[in-house]
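**Q** Pasted the sequence and its predicted model underneath.
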Amino acid sequence: MLTQPTPVIAVLNVHYSRFGDLERADYLVTQPSVPLESYRDGFGNWCTRMIAPAGAFTLTTDGIFRDTGLPDPYAPDAQQHAVEDLPFDTLVYLLGSRYCDTDLLSERAWALFGQAAPGWSRVQAICDYVHESITFDYMKADSTRTAAQTLAGGHGVCRDFTHLGIALCRCMNIPARYCTGYLSEIGQPLPHPSDDFAAWMEVYLDGQWWVFDPRNNTRRTGRILVARGRDAADVPLTQIFGPGTLSDFEVWTHEVDDTPGGNVPAP
């Protein structure tokens, strides 16, 4: 609900790296309809800007994506690069950022992980530590909480787990970046929570980026990437430039029956 006409930037469309998996495009639809202008930001994310009118305003996307159904890739022998050997475009992901306050965590990180084997084992040790040290509590979500505050408080949501994992990796000279997107509960044992957007991280080892998930700390299937950045400040799902109140939020993921005559669920 908006009290006045308000500029909005939305980052709600699938990342270009998954375009080839689109069976039905996830077009952004607004109600009421307004002119849309799209562009790619400095991190390669597809963004849409608009001016939302005063009153109730709804944003919707709904697509069909083909996924392999395979779990996140696993490469336990992946090695860590020396800082001087890292590609230039990864160096920004070594720096502190809005929510990843490496300056406050560096000493702790080296005390905890300085003796861990560099590479995949060190990143996994960081994920294990974050997963075991932080309690997931959706009711205590806080959009201003930093990685150091998450560790001090001992609770958070998926973005907080991710920020802490990223910050600790950067402290250990491992490039790490923030990812947001869909992670369905399809195939997970019941009972499971309602679908939601999820946060995870990618780390740079052995010449490529690898998925790690401090929140779940297990290989999962069906990740659909929407956006990447240094942290959540770079990839807000919606950025509004004025006062507004979120009145409802729903995320759905359904497994589609793609056999002849199979049903496609309605959103």
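**A** Received it, and whenever you're ready, just let me know what you need. Residues are numbered from 1 along each chain as shown.
**Q** make it CA atoms for all contacts and neighbour counts henceforth
**A** OK.
**Q** Tell me which residue is most central in the chain.
**A** Centroid check for the chain by Cα atoms, centre = their mean gives Thr180 as the closest residue, at 2.0 Å.
**Q** Double-check that it belongs to a strand.
**A** Yes. Assessed with DSSP: H, G, I helix; E, B strand; the rest coil, Thr180 lies in a strand.
**Q** where do the strands sit along the stretch 51-200 of the chain?
**A** 58-61, 64-65, 135-136, 155-156, 176-183, 197-205 (DSSP state E, counting those that start in this stretch).
**Q** Report the buried residues of the first one.
**A** Spelled out, it's strand 58-61. With burial defined by 16 or more other Cα atoms under 10 Å, not one residue of strand 58-61 is counted as buried.
**Q** Report all helices and strands that it contacts.
**A** strand 28-31 (3 or more Cα pairs under 8 Å, 6 or more residues apart in numbering; DSSP states H and E).
**Q** So what's the gap between the next helix or strand after the strand it packs on and the chain middle?
**A** Using DSSP states H and E, the helix or strand that follows strand 28-31 in sequence is strand 37-40. Centroid separation between strand 37-40 and its chain, computed with Cα atoms, centre = their mean, to the nearest Å, is 20 Å.
**Q** Which strands or helices does strand 37-40 pack on?
**A** By 3+ Cα pairs under 8 Å, 6+ apart, strand 37-40 packs against strand 46-52.
**Q** List the contacts of the strand it packs on.
**A** 2, 5-16, 34-41, 227 (Cα atoms under 8 Å, 6 or more residues apart in numbering).
**Q** Equivalent analysis for stretch 96-115, please.
**A** With Cα under 8 Å, 6+ apart, stretch 96-115 has contacts from 95, 122, 125-126, 144-148, 163-164, 166-168, 170-172, 230-233.
**Q** Then stretch 201-212?
**A** With Cα under 8 Å, 6+ apart as the test, stretch 201-212 has contacts from 72-73, 78-81, 90, 119-120, 124, 127, 162, 165-166, 169, 174-179, 200, 213.
**Q** Okay, buried residues for that stretch please.
**A** Met201, Glu202, Val203, Tyr204, Leu205, Asp206, Trp210, Val211, Phe212.
**Q** I'd like to know how far the fifth one sits from Ile186.
**A** Note on Leu205: its distance to Ile186, by Cα to Cα, to the nearest Å, is 29 Å.
**Q** cool, the last one as well?
**A** Separation of Phe212 from Ile186 (Cα to Cα) stands at 19 Å.
**Q** For the contacts of stretch 201-212, which ChimeraX command selects only the ones that are buried?
**A** Filtering the contacts of stretch 201-212 down to the buried ones (16+ other Cα under 10 Å) takes a single ChimeraX command:
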select :72,78,79,80,81,90,119,120,124,127,162,165,166,169,174,175,176,177,178,179,200,213
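**Q** here comes the other one, which I'd like you to weigh against the first:
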Amino acid sequence: MRISAGYEITFDCPAPTPMLLQLSVHPSRVGDLETPDVMVTDPMVSVSQYHDLFGNFVSRILAPAGRIVLRNRFVIRDSGAYDAPLPEAGQLPVEDLPDDVILYLLGSRYCETDQLSNLAWTLFGGVAPGSARVQAILDYVHRHITFGYEHARATKTALEAHEEQFGVCRDFAHLAITLCRCMNIPARYCTGYLGDIGVPISPAPMDFSAWFEVYLDGAWRTCDARHNTPRIGRVLMARGRDATDAAISTAFGTAFLAGFTVITDELPERQSASL
């Protein structure tokens, strides 16, 4: 399968503003690119890039005062396979987890494990550890939160999402991650492209998507509490503890979002996309 993906994002900055941007395809998917994954800026500014502590590509720019447009369009190959279902897998005891996985049991900016632990053990303590417990958490979050773009709020935490029962995909992910961590299941946040491939086309505007991964039987497994069903064509951009580590943009100053378009389409085998 070939997927055409990209974005056009516009910011208005009252003054020159340093920004970090996580808009590149994740290093694990670079080998699948058919065309370059290059961010174009208007006006043209210098773009540098580094790998962060989680292995993501991060771009650095100094946005000038006024309006700046960031855009990209690329083609990437995908297996076309649905997400692998959760296997009949157990969870490792905490003492047997690898050192680099322990981090994903801890509370973080949007995942208040200390405040949701009692709820998690009340709801899921009687469910068999491992994949059965993860699926129970997925089912609960999927039922508990109602999706709606009008409910998006950049500061909303897992606890607030649980109490309000409304949110967007990142809120589904944050709540499910938190409940997993409370049950000693390592879980990490993911963001990227997920188009309407293999499902009915949604009338809502396309956006980046958030999902998460859990660590079971020595491997990371893809989970999606918003959809709670296998999907086709995920294109990972970034992973981390929560949305803080995988933020699309981080401005060190004032930057007003003035335009936002995301594109994710399946292409015929011989068609290509251009900027």
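**A** Arrived safely, thanks for sending. None of these values were measured; they are calculated from a predicted model.
**Q** what residue of structure 1 matches up with Leu116 of structure 2?
**A** Per TM-score structural alignment, the equivalent position to Leu116 of structure 2 in structure 1 is Leu105.
**Q** What distance do you get for its match to Cys169 of structure 1?
**A** 10 Å.
**Q** So Arg143 of structure 2 versus Phe172 of structure 2, what's the distance?
**A** Taking Cα to Cα, one finds Arg143 of structure 2 at 10 Å from Phe172 of structure 2.
**Q** Tell me which of the two has more neighbours.
**A** Using other Cα atoms under 10 Å, the more surrounded residue of Arg143 of structure 2 and Phe172 is Phe172, with 29 against 13.
**Q** quick one, what contacts the residue nearest to Leu12 of structure 1 when sequence neighbours are not counted?
**A** Excluding its sequence neighbours, the residue lying closest to Leu12 of structure 1 (Cα to Cα, 6 or more residues apart in numbering) is Leu237, at 5.9 Å. With contact set as Cα under 8 Å, 6+ apart, Leu237 of structure 1 has these partners: Ala10, Val11, Leu12.
**Q** counterpart of Leu237 of structure 1 in structure 2?
**A** Leu237 of structure 1 maps onto Ile248 in structure 2, by TM-score structural alignment.
**Q** for Gln115 of structure 1, same thing?
**A** Using TM-score structural alignment, Gln115 of structure 1 pairs with Gly126 in structure 2.
**Q** can you count the residues close to that match?
**A** Gly126 of structure 2, neighbours per other Cα under 10 Å, totals 9.
**Q** Asn45 of structure 1 now?
**A** 22.
**Q** Show me what it lines up with in structure 2.
**A** Under TM-score structural alignment, Asn45 of structure 1 pairs with Asn56 in structure 2.
**Q** Touching, that match and Arg29? I think so.
**A** No. Using Cα atoms under 8 Å, Asn56 of structure 2 makes no contact with Arg29, being 11.1 Å away.
**Q** With Asn217 of structure 1 as the reference, measure out to Ser184 of structure 1.
**A** 15 Å.
**Q** Looking at these two, which has the bigger crowd around it?
**A** Ser184 (23 against 16).
**Q** Show me what the more buried one aligns to in structure 2.
**A** Under TM-score structural alignment, Ser184 of structure 1 pairs with Gly195 in structure 2.
**Q** separation between that match and Glu95 of structure 2?
**A** Following Cα to Cα, the distance that separates Gly195 of structure 2 from Glu95 of structure 2 is 39 Å.
**Q** now Met183 of structure 2
**A** 14 Å.
**Q** Could you check which of those two has the larger neighbour count?
**A** Under the criterion of other Cα under 10 Å, the comparison of Met183 of structure 2 against Glu95 puts Met183 first, with 23 against 8.
**Q** which residues sit in contact with that one?
**A** Met183 of structure 2 sits in contact with Ser117, Ala120, Trp121, Phe124, Gly125, where contact means Cα under 8 Å, 6+ apart.
**Q** okay if I get the residues you listed as CSV plus neighbour count and distance to Glu164 of structure 2?
**A** Output for the contacts of Met183 of structure 2, formatted as CSV (neighbours: other Cα atoms under 10 Å; distance: Cα to Cα, whole Å):
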residue, neighbour count, distance to Glu164 of structure 2
Ser117, 17, 18
Ala120, 18, 17
Trp121, 14, 20
Phe124, 20, 21
Gly125, 13, 24
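**Q** can you list those in a markdown table and add distance to Gly233 of structure 2?
**A** Listed next are these as a markdown table, based on distance: Cα to Cα, whole Å:
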| residue | distance to Gly233 of structure 2 |
| --- | --- |
| Ser117 | 33 |
| Ala120 | 31 |
| Trp121 | 34 |
| Phe124 | 31 |
| Gly125 | 34 |
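**Q** Among these, name the ones in helices.
**A** Ser117, Ala120, Trp121, Phe124 (DSSP state H).
**Q** In terms of helix, strand or coil, where does Ile263 of structure 2 fall?
**A** Classified using three-state DSSP, Ile263 of structure 2 is strand.
**Q** got the residue ranges for the helices in structure 1?
**A** Using DSSP H, helices in structure 1 cover 102-113, 120-133, 147-153, 158-171.
**Q** Need the contact partners of the last one.
**A** In this case it means helix 158-171 of structure 1. With Cα under 8 Å, 6+ apart as the test, helix 158-171 of structure 1 has contacts from 93-96, 99-102, 105-106, 109-110, 123, 126-127, 130-131, 134, 136, 145-148, 150-151, 175-178, 198-201, 203, 213-215, 231-232.
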